[in-house]
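Trainee: have a look at this prediction, sequence included:
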Amino acid sequence: MLEISEIKQYQYGEHIFDEGTDSHDLYVVLEGKVDILIDPALQGNVEEGTIGMKKIAEKIQGTSLGEISLIDKYPSPNSAICASKDTKLLRFSKDALARLYQDDPDIGYKITQNIATILSAKVRERNSLVAQQALSNYYLYFLCEELSAEAYQCDSIIPLNKKLVIRDKHQFMLSGSDSISGVVPKKEDIDIAFF
């Protein structure tokens, strides 16, 4: 395997590959960390320049990146940026892997099986996130419906009071690691008053 790969060294902030480019290499993190980021503007979600790159994953020692672009012929769906000083990656080019598959089909099969396992885990994780988001949107929709149905009850003197309970710590608005207290409760209760 070492004959068909090369060790690449990166420093903090250095780009390994960028979203939308034709990078078709597979990388394994030997030392350090790599942040995986997307540009919401390139995804078509916001206008260019309104917000910066968003981190969607972190790769640490023993993990891989670039599997999707290795398999398909599309540009990279995200960017990879070195997130620690002295990061070492083992890089496999698509062409070198293709030669290995021809020269040693058994090793090629094992590599393909490992890549399929990694991609399967990523798909399962993304499916879980999509389901969580769908449920969040579902509950938010019904909260808005309930508020609009009761809006006639509020005026400038008597507010419409509602309690919003959030049970997913990743969706907390007021508490958590970025708050003053840093204490993460099991659920978050927010009292909302509409006038």
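Mentor: Okay, I see it.
Trainee: make it CA atoms for all contacts and neighbour counts henceforth
Mentor: Will do.
Trainee: report all helices and strands that the host helix or strand of Ala193 contacts.
Mentor: Here Ala193 sits within strand 188-194, counting by DSSP states H and E. Here strand 188-194 touches strand 160-166, going by 3 or more Cα pairs under 8 Å, 6 or more residues apart in numbering; DSSP states H and E.
Trainee: buried residues, stretch 26-43. List them.
Mentor: 26-40 (16 or more other Cα atoms under 10 Å).
Trainee: check stretch 88-106 too.
Mentor: Those would be Lys88, Leu89, Leu90, Arg91, Phe92, Ser93, Lys94, Leu97, Leu100, Tyr101, for stretch 88-106 by 16+ other Cα under 10 Å.
Trainee: below is an additional structure, to be compared with the one above:
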Amino acid sequence: METQQLQQILMELRFTAGLSEGEQQKLARISRARDFPKGTTIFTEGSAHKDIYVIRTGRVEICMSIPARGCLPVLTLESGDLVGWSSILKLGEMTATVVALEDTQTIAIDAASLRTLCDEDHDIGYQIMHRIATALSQRLVASRLQVLDMFGLELFDDVDSYENSSRGTAE
């Protein structure tokens, strides 16, 4: 796919929309289209990975390994969302496993090239890091809600069991 086509796609995606034409062009130069068929593991928790992705079409599921419970779904992402943010921060290992829930088209951005671009052009660096921080903030809220959903019901079940057993012994 040509740089011009990639630039046009980037202009339409939520994560990259609103960047200037010049910034879009710089991103397009270090990007490529990458497709993942349904069921494909894009990367696994603990693995090294060199790209970050902006989802063009499709949906992916983020799973985290929980001891004795396996890889549990934490969040679903779709068009315009960012996947693989750990790569930009040079953390070395991915923090989750990501699987395509359906055929998914992405724009893959080389993380090393993006880091270099952000270091050389602080305006685009600020824009990209601000967008990553926003995405992470939204994921933190979603993850908290997921944890409350997963463990909240168990807590309420325990409270009901406790109240029922307490009533039974007191009467």
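Mentor: Great, that's in hand. This one's a predicted model, so the numbers in the text were calculated from it and none came from an experiment.
Trainee: quick TM-score on the pair, please.
Mentor: Here the superposed chains carry a TM-score of 0.70, computed using TM-score structural alignment, normalised by the length of the second structure; 145 aligned residues with a Cα RMSD of 2.6 Å.
Trainee: once aligned to the first structure, how far is the longest helix along the second structure on average?
Mentor: If you go by DSSP state H, the second structure has its longest helix at helix 122-170. Following the fit onto the first structure, the mean deviation recorded for helix 122-170 of the second structure is 2.5 Å by mean Cα distance after the TM-score superposition for the first structure.
Trainee: and the residue sitting nearest the centre point of the first structure, what element?
Mentor: Computing the C-alpha centroid of the first structure and ranking residues by Cα atoms, centre = their mean puts Ile56 first, at 2.5 Å. According to DSSP H and E, Ile56 of the first structure maps onto strand 54-59.
Trainee: helices and strands around that strand, which ones?
Mentor: strand 34-38.
Trainee: which part of the second structure lines up with the strand it packs on?
Mentor: On the second structure, the counterpart of strand 34-38 of the first structure by TM-score structural alignment is residues 60-64.
Trainee: list of residues touching the matching stretch?
Mentor: 45, 71-78, 95-102, 104 (Cα atoms under 8 Å, 6 or more residues apart in numbering).
Trainee: what about burial for these, which qualify?
Mentor: Of these, these count as buried by 16+ other Cα under 10 Å: 45, 73-74, 76-78, 95-102, 104.
Trainee: the aligned partner of Asp106 of the first structure in the second structure and Ala135 of the second structure, how far apart?
Mentor: In the second structure, the residue matched to Asp106 of the first structure (TM-score structural alignment) is Asp123. According to Cα to Cα, to the nearest Å, Asp123 of the second structure stands 19 Å off from Ala135 of the second structure.
Trainee: list the contacts for Leu77 of the second structure?
Mentor: By Cα under 8 Å, 6+ apart, the contact set of Leu77 of the second structure is Arg59, Val60, Glu61, Ile62.
Trainee: one more pass at 7 Å, please.
Mentor: Arg59, Val60, Glu61 (Cα atoms under 7 Å, 6 or more residues apart in numbering).
Trainee: correct me, but Lys54 of the first structure touches Gln43?
Mentor: No: using Cα atoms under 7 Å, Lys54 of the first structure is not in contact with Gln43, being 11.3 Å away.
Trainee: after alignment, which residue of the second structure pairs with Ser64 of the first structure?
Mentor: Alignment note: Ser64 of the first structure maps to Leu82 in the second structure; criterion TM-score structural alignment.
Trainee: measure that match to Glu93 of the second structure for me?
Mentor: Taking Cα to Cα, one finds Leu82 of the second structure at 17 Å from Glu93 of the second structure.
Trainee: neighbour count for these two, which is higher?
Mentor: Neighbour count, other Cα atoms under 10 Å: between Leu82 of the second structure and Glu93, Leu82 has more, with 24 against 15.
Trainee: and the more buried one, how far from Gln138 of the second structure?
Mentor: Using Cα to Cα, Leu82 of the second structure is found at 11 Å from Gln138 of the second structure.
Trainee: what do you get for Thr76 of the second structure?
Mentor: 12 Å.
Trainee: Phe36 of the second structure against Gln105, yeah?
Mentor: Yes: here Phe36 of the second structure lies in contact with Gln105, judged by Cα under 7 Å, at a distance of 6.4 Å.
Trainee: mean shift of the match of strand 34-38 of the first structure relative to the first structure?
Mentor: Looks like 2.3 Å for stretch 60-64 of the second structure (mean Cα distance after the TM-score superposition for the first structure).
Trainee: follow-up on the earlier one: which of the contacts of Leu77 of the second structure sits closest to Arg167 of the second structure?
Mentor: Proximity of the contacts of Leu77 of the second structure to Arg167 of the second structure (Cα to Cα) peaks at Glu61, which lies at 43.3 Å.
Trainee: residue in the first structure paired with Arg167 of the second structure?
Mentor: Using TM-score structural alignment, Arg167 of the second structure pairs with Glu150 in the first structure.
Trainee: now that match. Nearest residue, chain neighbours left out?
Mentor: Among residues not flanking Glu150 of the first structure along the chain, Leu160 sits closest, at 7.7 Å (Cα to Cα, 6 or more residues apart in numbering).
Trainee: just to check, Ala28 of the second structure is in contact with Gln7?
Mentor: Yes: using Cα under 7 Å, Ala28 of the second structure is in contact with Gln7, at 5.1 Å.
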